[in-house]
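S.K.: Model the structure of this input:
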Amino acid sequence: MPPPLDASSSLLRDRRFVLLVSARTVSVLGSAFARVALAFAVLALPGASAGRLSLVQCCLALPQVTFVLGGGVVADRMSRSRLMVVSDLLGGPAYAGLAVMVLTRHAPLPAMCLLTAVAGTGTALFWPAMASVVPLLVRADRLQRANATLRIFQNGATLLGLSLSGLVVALLGPGWALAINAASYLASALLVRGLRVTARPRAASSGRADLRDGWREFARRQWLWVVVAQFAFLVAAMSAVNGVLGPLAAQRGLGGARGWSYVVGAQALGTLVGAGVALRLRVRRPILVAVVAMFPVALPMALLAVRAPVWWVCGANFGVGVATDVFGALWAATMQREIPDEVLGRVSAYDVFGPLAFAPLGTLVAGPAAVAFGLYRTLAGCAVLTVLATVAALLSRDVRTLRAPDPGRHRDPAESLPA
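M.R.: Have a look, this model is predicted:
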């Protein structure tokens, strides 16, 4: 779904915003290839096993949790566009090395683990920088529009990448798909380099003091930590369903892998529509709307629990895609408006850290819970957990009452222009 002219044409005439959109589109397209290719690359190697795959995936995920808070500190100390380039220059060569090892079929496990850890570290540095660079390019009254426009292009790239990745893996092999991902990182670095966002001057301080300052800014805003806590439980439940429980339910009664691919594809389509809705949406209480938008996340879990037909689950998951993208655009714009620029990188890192840490926990617990309580009861429990976490977030007065500023109040991004 292309962005409507009346909503985004002015943003897409801004050279620096276009560079950012282009970089994210290219990078997300390549990352969609890696999501499919990495697992099949490991499994195609001699001596492949489930344990080897788990170890490689763990080496990718663990640095993301470990270093994301440090990434927030660095994002507030140096040029955010430069940090994004650094992260791309970590990920690109790492995936290029993985591609070479897979193509030559000489892939020692320690080397694969090292390269995936480097790629994961690059991702940890990238997230806080990306979350905090947008308000340096766009006025506050255009932040929701800017975030929604970014999400439209990113979601389209994800859909295209997931569609093409299976074809590339099948015809050319996973090594070439990993090479495409490596090239996308390098292309993104070249595009982001053109942003040239300068670092703001800051007093010298230790990394520990910076983290404490970021935590104080995070903890003093009730609406912020309440919704991050809510999302941590939602992400745990969604990871359990998407990674373990959903495929098991599909295997038992939704047509197996083909049926589950329809369910996943429906959510991806929903994200495109959701970003379009967020582009037009104007609300006075963005956090209240964002939190309420999370209730539909429980619906496909509940439908899977009662063994509903696959098309019902697809429709519900389409709604999840719409809801999560509306949430994402409203949440990002509110954070970028409400958090002072000098601590936005660190606060964004705390925002990412909670859900990121809970995601593997949900996946880890899902299998044993399904064995102990039964698959369908565990799915129902995930649905209940999602609803309870959302209701609990609505008990916060700050969540219910935080208002968007008047359209005339904005932070001028011109201060970030290079000298």
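S.K.: can we go C-alpha only for contacts and neighbour counts from here?
M.R.: OK.
S.K.: what residues are up against residue 71?
M.R.: Shown in contact with residue 71 (C-alpha atoms under 8 Å, 6 or more residues apart in numbering): 124, 125, 126, 127, 128, 129, 345, 346, 349.
S.K.: mind running it again at 6 Å?
M.R.: Contact analysis of residue 71 by C-alpha atoms under 6 Å, 6 or more residues apart in numbering lists residue 125.
S.K.: helix or strand for it, which one?
M.R.: When elements are assigned from DSSP states H and E, residue 71 belongs to helix 50-75.
S.K.: buried set for that helix?
M.R.: Using 16 or more other C-alpha atoms under 10 Å as the burial criterion, the residues of helix 50-75 that qualify are 53, 56-65, 67-75.
S.K.: for the stretch 101-250 of the chain, what spans make up the helices?
M.R.: Secondary structure of the stretch 101-250 of the chain (DSSP state H, counting those that start in this stretch): helices at 109-133, 143-171, 174-193, 207-219, 222-240, 246-253.
S.K.: one more to put side by side:
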Amino acid sequence: MTERLASPATAPAWAGRNYTLLTTAAIVTGLGANGSLIAAAFAVLDTGGDGGDVGLVAASRTVPLVVFLLIGGAVADRLPRHRVMVAANILNFLSQAAFAVLVLTGEPRLWQMMLLTALGGTGQAFFSPAAEGMLMSSVQGAQAGRAFAFFRMATQGAALGGAALGGALVAAVGPGWVLAFDAAAFAVAGSLRAFLDVGHIPPRAPGEGMLADLREGWREFTGRPWLWGVVVQFSLANAVVGAADAVYGPLVARDSLGGAGPWGLALGAFGAGTVAGALLMTRWKPRRLLFAGTLCVFPLALPSAALAVPVPVGVLYAVMFVAGTTVEVFGVSWMTALHQEIPEDKLSRVSAYDWFGSVSLMPLATALAGPAESAFGRTQALWGCAVLVVVVTAMVLLIPDIRTLTRRGESVAAGSPAVPADAERPVGGLG
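M.R.: Here you go, the predicted structure:
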């Protein structure tokens, strides 16, 4: 066990040194990153760009994320994860700092914004699998679900503050300063993550190379219907929700809601909902965790429908809060299922396949958002986003393991093999 930053009298037993450092660093980057998403969109619009240009900049971040995610997962399961995370934070710091300088000192060109955003996506591709594996290996036992809920509550609270503050600052001082704040946040978070301890993680056995590692991760991923089923679901849902948030949301805000400030508050309301959902999950432990979580994905369709109308700002805030609350129930349930079922030495590779599937269609969706608006109209495109979320969520409930996978008292993520579900019930299984 690692040394704790806080004494047992002031912190739960599972809140060890690594967990505390990871949570603190995630709060710092959450404050910066959520404001920078708004800043990047309005930086494009301020230079005369349209919805198609906003979509291209958003897609340029996701393309390298998709390309390098699987490599990032293999690297994170082979090298010390904290070093991968720090290196990724350095790249994010440099790219966001350059983006901020361009916006503050002159009129940035579209290709420059796309290039710097792509560098940020590359850093994220290596960071995300390493970070998820590091977090899951930092907690053990029956309290893992509560630990994940508190982690997500803290980081979603940072998202709430970052989105609201980012929208207000974009309106008050312009997007350049918000991008500069995000760069500084990456520098601080990278410094914290440099102190993570990986001594408790067993040394990796010599492998046969990266391709062999990727194949092993693929077998782990495809052998579990609940895992690939949810990833396919979110590959479609994330694509359309991402397009609505990155492209249509700022445009509706500009035309009908009053600009960057109200849209930032709407994103903040979603963040407030996720905090409420995480708080709920510190107390609620649904036995059929994936079934309960999947039912809570349906309200994710509500924000796109609200933008399609569009509803008054107050109603939009309420809709975003409800969607954030319910989708966070899924988020905590999903992390608990991964922690419970996936061996520790494969966590980052499985996480990489999870991330890869979940974001693989986002570049296409964001790039096509502008043309879709021109072809069908913004209202029809937003209604299409809402309907697709409902359909794919209903379809994933057809997978038996989604309905029947149950919570166990102890996790297997500390290194022991995952227990097939058919060892616990007469039919079905995870592979």
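S.K.: where does the TM-score land?
M.R.: TM-score of the superposed chains, computed with TM-score structural alignment, normalised by the length of structure 1, equals 0.85; 404 aligned residues with a C-alpha RMSD of 3.1 Å.
S.K.: on that earlier part again, just name the most buried of the helices of the stretch 101-250 of structure 1.
M.R.: Each of the helices of the stretch 101-250 of structure 1 was assessed for mean neighbour count using mean count of other C-alpha atoms under 10 Å. The highest is helix 174-193, with a mean of 24.
S.K.: Compute the inter-axis angle for the helix holding residue 71 of structure 1 and helix 207-219.
M.R.: 90 degrees (axes from the mean of the first three to the mean of the last three C-alpha atoms, to 10 degrees).
S.K.: Distance from the chain centre to helix 50-75 of structure 1, please.
M.R.: Relative to its parent chain, helix 50-75 of structure 1 has a centroid offset of 14 Å by C-alpha atoms, centre = their mean, to the nearest Å.
S.K.: Stretch 139-158 of structure 1 now?
M.R.: Using C-alpha atoms, centre = their mean, the offset of stretch 139-158 of structure 1 from its chain centre is 13 Å.
S.K.: Structure 2: matching residues for that one?
M.R.: On the basis of TM-score structural alignment, stretch 139-158 of structure 1 is assigned to residues 140-159 in structure 2.
S.K.: got the contact list for that stretch?
M.R.: Contact partners of stretch 140-159 of structure 2, identified using C-alpha under 6 Å, 6+ apart, comprise 23, 26-27, 30-31, 34, 271, 274-275, 278, 281-282, 332, 336, 409-411.
S.K.: ok, now stretch 399-415 of structure 2?
M.R.: Residues from elsewhere that reach stretch 399-415 of structure 2 (C-alpha under 6 Å, 6+ apart): 141-142, 226, 287-288, 290-291, 339-340, 342-344, 418.
S.K.: Among those residues, give me the pair with the biggest separation.
M.R.: 291 and 344 (24.0 Å; C-alpha to C-alpha).
S.K.: got a list of what the aligned partner of residue 299 of structure 2 in structure 1 touches?
M.R.: Applying TM-score structural alignment, one finds that residue 299 of structure 2 aligns to residue 296 in structure 1. Contacts for residue 296 of structure 1 (C-alpha under 6 Å, 6+ apart) come out as residue 320.
S.K.: Could you measure from residue 296 of structure 1 over to residue 127 of structure 1?
M.R.: 26 Å (C-alpha to C-alpha, to the nearest Å).
S.K.: again, but for residue 321 of structure 1
M.R.: 21 Å.
S.K.: Next: residue 223 of structure 1.
M.R.: In terms of C-alpha to C-alpha, residue 223 of structure 1 sits 21 Å off from residue 127 of structure 1.
S.K.: Repeat that for residue 360 of structure 1.
M.R.: Distance of residue 360 of structure 1 to residue 127 of structure 1, given as C-alpha to C-alpha: 18 Å.
S.K.: Structure 1: which residue goes with residue 356 of structure 2?
M.R.: Under the alignment by TM-score structural alignment, residue 356 of structure 2 pairs with residue 353 in structure 1.
S.K.: Relative to structure 2, what is the average displacement of the helix or strand harbouring that match?
M.R.: Per DSSP H and E: residue 353 of structure 1 is located in helix 344-373. By mean C-alpha distance after the TM-score superposition for structure 1, the fitted helix 344-373 of structure 1 averages 2.5 Å away from its aligned residues in structure 2.
S.K.: Would you mind pulling up the elements that whichever strand or helix holds residue 302 of structure 2 packs against?
M.R.: Applying DSSP H and E as the criterion places residue 302 of structure 2 in helix 302-308. Counting by 3 or more C-alpha pairs under 6 Å, 6 or more residues apart in numbering; DSSP states H and E, the packing neighbours recorded for helix 302-308 of structure 2 are helix 378-396.
S.K.: So which bits of the helix it packs on are buried?
M.R.: Within helix 378-396 of structure 2, the residues scored as buried using 16+ other C-alpha under 10 Å are 378-379, 381-390, 392-393, 396.
S.K.: Remind me what that helix packs against, helices and strands.
M.R.: Applying 3+ C-alpha pairs under 6 Å, 6+ apart, one finds that helix 378-396 of structure 2 contacts helix 225-243, helix 302-308.
S.K.: Good, wrapping up.
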